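Engineer: okay, here's the prediction I keep looking at, along with the sequence it came from:
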Amino acid sequence: MRTMTIQEADKHFIHTYNRSVVFTKGEGMYLYDDQGKKYLDMGAGIAVSALGYSNEEFKQALKDQIDDLIHISNLYYTKPAIKAAELICNVSGMDRVFFTNSGAEAIEGAIKLARKYAFNKNPQSKGEVIAMDHSFHGRTMGALSVTGTKHYREAFEPLIGGVSFATYNDLESVKALVTDETCAILLETLQGEGGIHPATPEFIKGLRTLCDEKDIALIFDEIQCGMGRTGKMYTYQHYGVTPDILTTAKALGCGVPVGAFAATEKYAVAMVPGDHGTTYGGNPLATAAICEVFHQYDKLHILDHVNEIAPYLTEKLETLAEAHPDKVKEVRGLGLMQGMELTIPAGDVVAKALQAGVVLISAGTNIIRFVPPLIVEKEHIDKMINVLDDVLSE
């Protein structure tokens, strides 16, 4: 039965989401709704809540920062921002950071930085960008312009110009689009919304060589697949390749809205005062969250845990697929970012799992996306698999 809370919300929200449950609190791997029902969360707020819910030290760090200072403009320095920037640079191999409020804003900044670098070389540059088919980079106009799924873009055109789309994992399709005006090649190192497709080593390394030869910015979008989700702090570190510009968000703040784009010195110095800005980005509360997230990752050995538990998730998903060959086409992914491609609508499976007390999310129309909190244990995976087995057996 729909509660009055949902009925009131539907009167006042712009209807861009098909919501169904009112969640009121979380603890560990579990969420609780306004009726007291308990749910196992295997979606982590779309790969955000890497530490699960109600981590006491994380909460205390935020409370302490609130007592000191929540916001001051970027006309001044703050200690949390200085420390957070250092931490990101240390784990990513980048040299400089700009903090944003979200992943989409990080993409916007990354595109601007690549275009400014090209402009500095040639003020007549058209700043063309090559992105990937089936990619997803966000909903703002710039991020939407480089999102390689037509139905997301078409109602909002004209978008920013100079963008073309290559085939993911097809290096020759990228080379065919490169011109003297190309300033950046942008991609997710592991596609999320587009269906959970990992990049091949040949593709990533080939892009790095191509960008070096042509002096083109290589931009890796690690907003969803970064922050330890695949067993490295950033997925590109599996390939032994470093981008020129990196975007990061989601688990960076574990629920506190914060993102960043970072760059090597060569590109970072292209921007000067007046080129870019933000009111809230990198404020003391947001960057205090980043600092504590990194502290918790070290304390809880999150990367070690992901590398230990991820093979179990993969094994269980593959066993489930073998048990339902008429319903499951393929399981693919890296680490704790896995996808299960179905022959039936994923939305139906997700809805039935929710009724059974397991929170899952989809990617597209027929893929279930598994992006649990990085503290997930075998017992949680087993519970989810049992529910999915029941749902797929119906």
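Structural biologist: Sure thing, it's come through. Residues are numbered from 1 along each chain as shown.
Engineer: CA atoms for contacts and neighbours, from now on please.
Structural biologist: Noted.
Engineer: what sits against the residue lying closest to D33 once chain neighbours are set aside?
Structural biologist: Distances taken as C-alpha to C-alpha, 6 or more residues apart in numbering place F23 nearest to D33, at 4.1 Å, with adjacent residues excluded. Neighbouring residues of F23 by C-alpha atoms under 8 Å, 6 or more residues apart in numbering: L31, Y32, D33, D34.
Engineer: now, which of those residues sits nearest V97?
Structural biologist: Nearest to V97 among these is L31, at 33.5 Å by C-alpha to C-alpha.
Engineer: got the contact list for that closest one?
Structural biologist: Here L31 is in contact with F23, T24, K25, K38, Y39, L40, D41 (C-alpha under 8 Å, 6+ apart).
Engineer: here's the one I want to compare it with:
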Amino acid sequence: MSTSQTPEARQVAELVGASTGEAWLARYSDSLMGVFGTPQRVLVRGQGCYVWDADGKQYLDLLGGIAVNALGHAHPFVTSVISSQLATLGHVSNFFTSPTQVALAEKLLEITHAPAGSKVFFANSGTEANEAAFKLARRNGDGGRRTKIVALEGAFHGRTMGALALTAKKAYREPFAPLPGGVVHVPFGDLDALRAEVDETTQALFLEPIQGEAGVVPLPEGYLAEARRITREAGALLIVDEVQTGIGRTGSWLAIDGSGVVPDAVSLAKGLGGGFPIGALVTFGPENSALLSAGQHGTTFGGNPVATAAALATLHTIESQGLLGHVRSVGEHIAAALERLPEVTEVRGRGLLVGFDLAGPGGDATAVADDANLAGAVVNAALSAGFIVNAPGPRTIRLAPPLILTVEQADTFLAALPGLVEAAAAALKQKDPS
């Protein structure tokens, strides 16, 4: 284990017992349920955009806990606010409220430009925020006349049962059928299919401005505005899932900012707590905010003083340090650099949510088989080289680094990428020489 630990990290190590990565993974397989497969590494500490594993190896974190660690790791202000709040008041249940809960709700209504009469419900994660949104949609039932919810193919809205019903991937859904009924998926980006499906029986349309799990795929130009028109005419709710795209990830507070579209609700999570678990559903306007009344939904830990303090500290830091502009600038730099690489065939996304598709080394599309998991092999090569990235598809790499990532840090990965693709292709060839 690295000797350059903070005093806090050493305290944790004393509690859990020091060990090597190999030993920790053996203990993991003996004690934890295998729903995540085998972990890639055992991480023990982080600082800014870097993390270290149990064997002392350093990594540039270009995934940020899948868009969660908005301010990187061990951010001093967020850490101090969490510690101070926990030392003052940690949990009170929702029979009571706290100043941080109220202040955060007010701040979210401000940054989402929510109209008068809008409200906030706090949860602990994105899937829980979408569960609340699912219930909100069900309340738009018009006396039982409306029974259908529409979502898009390629969608990922979470893994709890209601959110899973909205999620499109069959591999996630089928083991748990039957799911909550009445959810229909329409082809992504197909407005004709959307018009045909959203009608007087529809409770709500759920969509993501950029589908992260599908490979960082933005909605087509004009789709969101037309979806708003279609849902309004049909009397259906438009619910926008900004769990991954919100809180500055795309260079604005919400990915839909600037679109002119006012939804009926927005779900938030991931980057909101700067690494501390919190989710939120923002309902727009008094009519939508009245759909869920006392006793119809709840949560034990949602909106607790520590989580809401962490979120307030995160939002304050993003705002006070001008990180929205920084995200746009660094994101444009990364996208432009990727587009110049022959190994990259397409770049998608906005800000610091970037997806790019891969060819083989030097742009040779025939270097690996069409069905080979080139992106997965690149993830492995990147780990060996000290970079953490993600492969949402066999040819697609996703980047969702901390919003504080610098150009210089990004450039270390961009310079290494051609070599990583070459190493990945060689590893695949060795695995399958045919």
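Structural biologist: Sure thing, it's come through. Nothing here was measured: the structure is a model prediction, and the numbers come from that model.
Engineer: can you calculate the TM-score here?
Structural biologist: Once superposed, chain against chain, the TM-score is 0.95 (TM-score structural alignment, normalised by the length of structure 1); 386 aligned residues with a C-alpha RMSD of 1.3 Å.
Engineer: returning to that earlier point: what is the equivalent residue in structure 2 for the residue nearest to D33 of structure 1?
Structural biologist: The equivalent of F23 of structure 1 in structure 2 is L43 (alignment by TM-score structural alignment).
Engineer: please apply the same query to E105 of structure 1.
Structural biologist: So E105 of structure 1 corresponds to E128, using TM-score structural alignment.
Engineer: wait, its match touches G279, no?
Structural biologist: Yes - the criterion here is C-alpha atoms under 8 Å, and E128 of structure 2 meets it with G279 at 7.0 Å.
Engineer: tell me how far the spatially most central residue of structure 1 lies from L303 of structure 1.
Structural biologist: Most central in structure 1 under C-alpha atoms, centre = their mean is Q224, positioned 1.6 Å from the mean C-alpha point. Between Q224 of structure 1 and L303 of structure 1 the computed distance is 16 Å (C-alpha to C-alpha, to the nearest Å).
Engineer: and S20 of structure 1, by the same measure?
Structural biologist: Distance from S20 of structure 1 to L303 of structure 1, by C-alpha to C-alpha: 33 Å.
Engineer: neighbour count for those two, which is higher?
Structural biologist: A direct count of neighbours by other C-alpha atoms under 10 Å for S20 of structure 1 and L303 places L303 higher, at 18 against 11.
Engineer: what do we get in structure 2 for that one?
Structural biologist: By TM-score structural alignment, L303 of structure 1 lines up with L324.
Engineer: again with V48 of structure 1
Structural biologist: V48 of structure 1 maps onto V68 in structure 2, by TM-score structural alignment.
Engineer: give the contact list for its match.
Structural biologist: Per C-alpha under 8 Å, 6+ apart, neighbours of V68 of structure 2: K270, G271, L272, G273, G274, G275, P402.
Engineer: same check on G194 of structure 1?
Structural biologist: Contacts for G194 of structure 1 (C-alpha under 8 Å, 6+ apart) come out as H134, S135, F136, A363, G364.
Engineer: please enumerate the helices of the stretch 1-150 of structure 1.
Structural biologist: Listed in chain order, the helices of the stretch 1-150 of structure 1 (DSSP state H, counting those that start in this stretch) span 4-12, 44-47, 56-68, 79-92, 103-121, 141-145, 150-153.
Engineer: would you format those as CSV with distance to F220 of structure 1 and mean neighbour count included?
Structural biologist: CSV is the format used below for these (distance: least, C-alpha to C-alpha, whole Å; neighbours: other C-alpha atoms under 10 Å):
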stretch, distance to F220 of structure 1, mean neighbour count
helix 4-12, 37, 11
helix 44-47, 17, 24
helix 56-68, 28, 14
helix 79-92, 11, 18
helix 103-121, 10, 23
helix 141-145, 13, 23
helix 150-153, 21, 13
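Engineer: could you export these as CSV, including distance to A346 of structure 1?
Structural biologist: Listed next are the helices of the stretch 1-150 of structure 1 as CSV, based on distance: least, C-alpha to C-alpha, whole Å:
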stretch, distance to A346 of structure 1
helix 4-12, 24
helix 44-47, 16
helix 56-68, 34
helix 79-92, 34
helix 103-121, 25
helix 141-145, 24
helix 150-153, 19
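Engineer: which among those is found nearest to L317 of structure 1?
Structural biologist: Of the helices of the stretch 1-150 of structure 1, nearest to L317 of structure 1 by C-alpha to C-alpha is helix 44-47, at 18.0 Å.
Engineer: wait, what's in contact with the residue mapped onto the residue nearest to the centre of structure 1 from structure 2?
Structural biologist: Under the alignment (TM-score structural alignment), Q224 of structure 1 pairs with Q244 of structure 2. Neighbouring residues of Q244 of structure 2 by C-alpha under 8 Å, 6+ apart: A67, G212, L268, A269, K270, G271.
Engineer: packing partners of the longest helix along structure 1?
Structural biologist: Taking DSSP state H as the criterion, structure 1 has its longest helix at helix 302-323. Secondary-structure packing of helix 302-323 of structure 1 (3 or more C-alpha pairs under 8 Å, 6 or more residues apart in numbering; DSSP states H and E): strand 328-334, helix 378-393.
Engineer: nearest to Q355 of structure 1 among the ones you listed would be which one?
Structural biologist: helix 378-393 (10.0 Å).
Engineer: which residues are in contact with the closest one?
Structural biologist: Outside helix 378-393 of structure 1, the residues touching it (C-alpha under 8 Å, 6+ apart) are 40, 42, 309, 312-313, 316-317, 320, 324, 327, 349, 352-353, 356, 358.
Engineer: which one among those gets closest to K11 of structure 1?
Structural biologist: K352 (25.7 Å).
Engineer: neighbours around the closest one, how many?
Structural biologist: 18.
Engineer: trace it over to structure 2, please.
Structural biologist: That one, K352 of structure 1, aligns with A381 by TM-score structural alignment.
Engineer: any chance of the contacts of G194 of structure 1 in TSV, with neighbour count and distance to E341 of structure 1 too?
Structural biologist: Shown next, in TSV, are the contacts of G194 of structure 1 (neighbours: other C-alpha atoms under 10 Å; distance: C-alpha to C-alpha, whole Å):
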residue	neighbour count	distance to E341 of structure 1
H134	20	15
S135	26	17
F136	24	18
A363	20	9
G364	18	10
